[in-house]
Structure formats: C-alpha cells, structure tokens
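1. Provided below are the primary sequence and the corresponding predicted coordinates.
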Amino acid sequence: MSPARGRWRDRAIAALGLTAIWVLLWGSFTPLTMVGGALVAVVVLTVFPLPAVTYAGRIHPLGVLRFAGRFAKDLVVASVQVSSLAFRFGHVPRSAVIAVPLKVPSDLGLTLTAEAVSLVPGSLIVEADRERGVLYVHVLGVRDAAGADRFRRDVLDLERRIVQAFGSPAERRAIKEPPT
C-alpha cells in the first residue's frame, strides 16, 4: 500500500471512530446525527491533524477475548478492593508510585497499556516516558516492595495480553523473550 493511500485510510478510520463517538454521545442513531458527526470529525481532523501512527499488527480475536475477560475481572476485583479501603474507618491506605518498564514500548502499546491501567480503580498513570517505554503508576494499597513487584508483574501481564490481542508478529515475539 502506498504511503498516501495509507494516510487516507487512517484518516477515514479516525473519522469513522469520531463519528461513532458523536452518535454515542447524542444517544440517537439518526441520519442527522450521523451527518453531523461526520462533519464534526472532518473539522476536528482538519484543524487538529493526528500524527502518523503505524500499526503493523492485526486484531487477534482469541487474544481480544482473553484481554476483555481478564480486564472485566480486574475491574470487578479492583472495585471491591478500593471500596473496602474507602469504608475502613481509622485506616490510612498506603500508596506508591511505581515505575513499570514495558517490554514492547511502541507508541500504540504504551498508550493502550496506560489506558487500561488507568481504567482499573486504584491505579492512575502519573507519567509515561515514551522514549524509555516506562509507565509511572500511582497505586493504592501497596504496603511493601513485594506488593510493588506484584503490581509491576500485573502490568506486564496486562501488556502481554494487549500485545497478544493487537500486536504485530515482532511485538508478539518480543513479549515471549525472557526479562532482562
């Protein structure tokens, strides 16, 4: 595929995504909301052009199912943990900021991992070092170094599931390499 054709394809996908978000925000699927969403998408993409993001991977349905199932479980478990911390009177929850060096520091992988981590209650991305591929995460309920190591392994496991769902062959090979 030529670079120009690839750019148009990427813009069309972004416009479709923005249009879908517009329709969802309005809460009605009508021709008027579709046309309005398409117009807003074209204006947004013209005024705020997106940087080129290369996506060499493909969607792996089984990996997406594994990611979605485990992500749903993580959401439920973390919600229960955070609510139990909130209702413990007289207890001051401990927290930590933990650096997590990712194994596959591509822009898309870093972004997807950071978004998934931030969506789980009790964790929040403080900073993302794009050049080194490191996420700095504020985490509730971490008491000691062992808890920090456990959280770091959980984030790397989440990254592995994301790469298995959406990664390129090179990224999928990289997550199978032993840690350095």
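-> Received it, and whenever you're ready, just let me know what you need.
2. C-alpha from now on. contacts and neighbour counts both.
-> Will do.
3. starting at the chain centroid, how far to the lengthiest helix in the chain?
-> Counting residues, the longest helix found in the chain (DSSP state H) is helix 61-86. Distance, stretch centre to chain centre, for helix 61-86: 14 Å (CA atoms, centre = their mean, to the nearest Å).
4. buried ones in it?
-> The neighbour-count check on helix 61-86 (16 or more other CA atoms under 10 Å) flags Gly63, Val64, Phe67, Phe71, Asp74, Leu75, Ala78, Val82, Leu85 as buried.
5. do you know how far Glu115 is from Val40?
-> Using CA to CA, to the nearest Å, Glu115 is found at 25 Å from Val40.
6. higher neighbour count, these two?
-> Val40 (16 against 13; other CA atoms under 10 Å).
7. would you mind measuring from the residue nearest in space to the middle of the chain to Val23?
-> Closest to where the C-alpha atoms of the chain average out (CA atoms, centre = their mean) is Leu112, at 2.4 Å. The gap separating Leu112 from Val23 is 23 Å, by CA to CA.
8. so is the spatially most distant residue from the centre of the chain in a helix, a strand, or just coil?
-> The C-alpha centroid of the chain is most remote from Gly90, which lies 34.5 Å away (CA atoms, centre = their mean). Of the three states, Gly90 takes coil under DSSP: H, G, I helix; E, B strand; the rest coil.
9. got another, please set it beside the one above:
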Amino acid sequence: MTRPERSRMGRWRDQALALGWLVLIWNLLWGDFTWGNLAGGLLVGGAVLVFFPLPPVTFGGRLRPRALLVFAVRFVTELVAASAHVARIAVQPGCRPRGAIIAVRLRVRTDLNLALTAEAISLVPGTLILEVDRDTGTLYMHVLDVRGPADLVENRARVLEVERRIVRALGSAAEVRRVEADPAEKENHP
C-alpha cells in the first residue's frame, strides 16, 4: 500500500470511529436503543461529519496503562479536593474570593495535548479555560480564590503537572522527555 492510500484509509477509519461515537451518544441522549434511534443517529452523525468537518488529530504517542491509572487517580483526588474547596467558599459567610486570569504555556503543543489538558483543567471546579492559543501552545484560564502571587505560581505549576501526567500516559517518548526536562518552568513564572 502506498503512503497516500494508507493516509486515506486512516482518515476513513477515523471518520468511521467518529460516526460510531456520535451514534452511541445520540442513542444515549434518547435513552433508548431502537432501530429508529440508530437510523436517526446515523443520519445526524453523518450530517455532522459532512457539514462540520474537524481537522484531523494525530496520535503519535503510546498508551501507558500504569501512567493512565496514575493520571485518573490524581484527577479524581484533585476533583474531590477542589469541589470541597469551592463548596466551602460558597457557604462561608462574608467570603469574597478573588479570581485571576493567568496564561500557561504548555511544553507539548500538539492539538491532542492542548485539548486533553484544557479539558482536564476545566473539569476541576474553580478553574475555567477561557482561550487556547494553538500557535504558542498557551492556555488562558480563570482561577478562583487567588490571595497573592504564590497562588498564581501554584496554579501554573498545577497545570504543568496535569500536562506532565497526560503526556506520561499518552505521549510519545520525545514528548515525555520534553516534559521531564521542564524547559517551560521559567517561561511560566510571572
């Protein structure tokens, strides 16, 4: 098989996988797996893929189950701790938390890493991704309950640690070396 044929087959495979996920989500949203919902999911999913094509996201990494488990456990731990912190702020009488907008430049600038890191950060209460600059690999995010510059440094370090765990779980060997070398630390400090 020639290189263009392999590339074309890869795109068709990616489109088929995306269609399968869209059909599954369609059926889950309806809450009932019927032939009508399956046909409707195929029609809607096909229309989405035809009229709203997404750029291809390449995966050049390797799945590391142990690192993925470490990421999942740490993510759930941070999720619970941040939820308790935000709940305490919400019910504490007279508490007026200060927020801040910070920029964090990621070390691995692939679309997949940007998307996964941004999603993992946004899912944790108290943080919200406002914008992603694909060209520079920078996440602009709002953080809650900032008391001083030390909190800003801590939030930047937390984002870089989330990126490190994601890259360890899903990145290529070169990407893992890049996050382990940690060259972006100096760029991210105020």
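-> Done, it's in. All figures in this text were calculated on a predicted structure; none of them were measured in a lab.
10. hang on, the earlier thing: what stretch of structure 2 does the longest helix of structure 1 fall on?
-> Using TM-score structural alignment, helix 61-86 of structure 1 corresponds to residues 65-90 of structure 2.
11. with structure 1 superposed, average distance for that stretch?
-> For stretch 65-90 of structure 2, the mean deviation from structure 1 after alignment is 1.0 Å (mean CA distance after the TM-score superposition for structure 1).
12. just to revisit the earlier point, matching residues in structure 2 for the helix or strand just after the longest helix of structure 1?
-> Sequence order places strand 95-101 as the next helix or strand after helix 61-86 of structure 1, per DSSP states H and E. Counting by TM-score structural alignment, strand 95-101 of structure 1 falls onto residues 99-105 of structure 2.
13. structure 2: which residue goes with Pro49 of structure 1?
-> Using TM-score structural alignment, Pro49 of structure 1 pairs with Pro53 in structure 2.
14. would its match count as being in a helix?
-> No - according to three-state DSSP, the state of Pro53 of structure 2 is coil, so it is not within a helix.
15. can you tell me how far it is from Leu160 of structure 2?
-> Distance from Pro53 of structure 2 to Leu160 of structure 2, by CA to CA: 30 Å.
16. for Ile25 of structure 2, same thing?
-> 31 Å.
17. neighbour count for these two, which is higher?
-> A side-by-side neighbour count of Ile25 of structure 2 and Leu160, using other CA under 10 Å, places Leu160 first with 22 against 14.
18. that one: which element?
-> helix 149-170.
19. in structure 1, what range does that helix match?
-> The aligned range for helix 149-170 of structure 2 is 145-166, by TM-score structural alignment.
20. how many neighbours does Arg11 of structure 1 have?
-> 19.
21. structure 2: which residue goes with that one?
-> Applying TM-score structural alignment, one finds that Arg11 of structure 1 aligns to Gln15 in structure 2.
22. so what's that match up against?
-> Neighbouring residues of Gln15 of structure 2 by CA atoms under 8 Å, 6 or more residues apart in numbering: Leu49.
23. so what does the strand or helix carrying Ser122 of structure 2 touch, helix or strand wise?
-> Using DSSP H and E, Ser122 of structure 2 falls within helix 111-123. On a contact count with 3 or more CA pairs under 8 Å, 6 or more residues apart in numbering; DSSP states H and E, helix 111-123 of structure 2 meets strand 127-133, helix 149-170.
24. mean per-residue distance, that helix to structure 1?
-> Helix 111-123 of structure 2 sits 0.7 Å off on average (mean CA distance after the TM-score superposition for structure 1).
25. quick one: residues in contact with that helix.
-> So helix 111-123 of structure 2 is in contact with 57-59, 75, 79, 106, 108, 127-129, 132, 134, 137, 139, 159, 162-163, 166-167, going by CA under 8 Å, 6+ apart.
26. same check on stretch 133-152 of structure 2?
-> 97-111, 114, 118, 126-132, 155.
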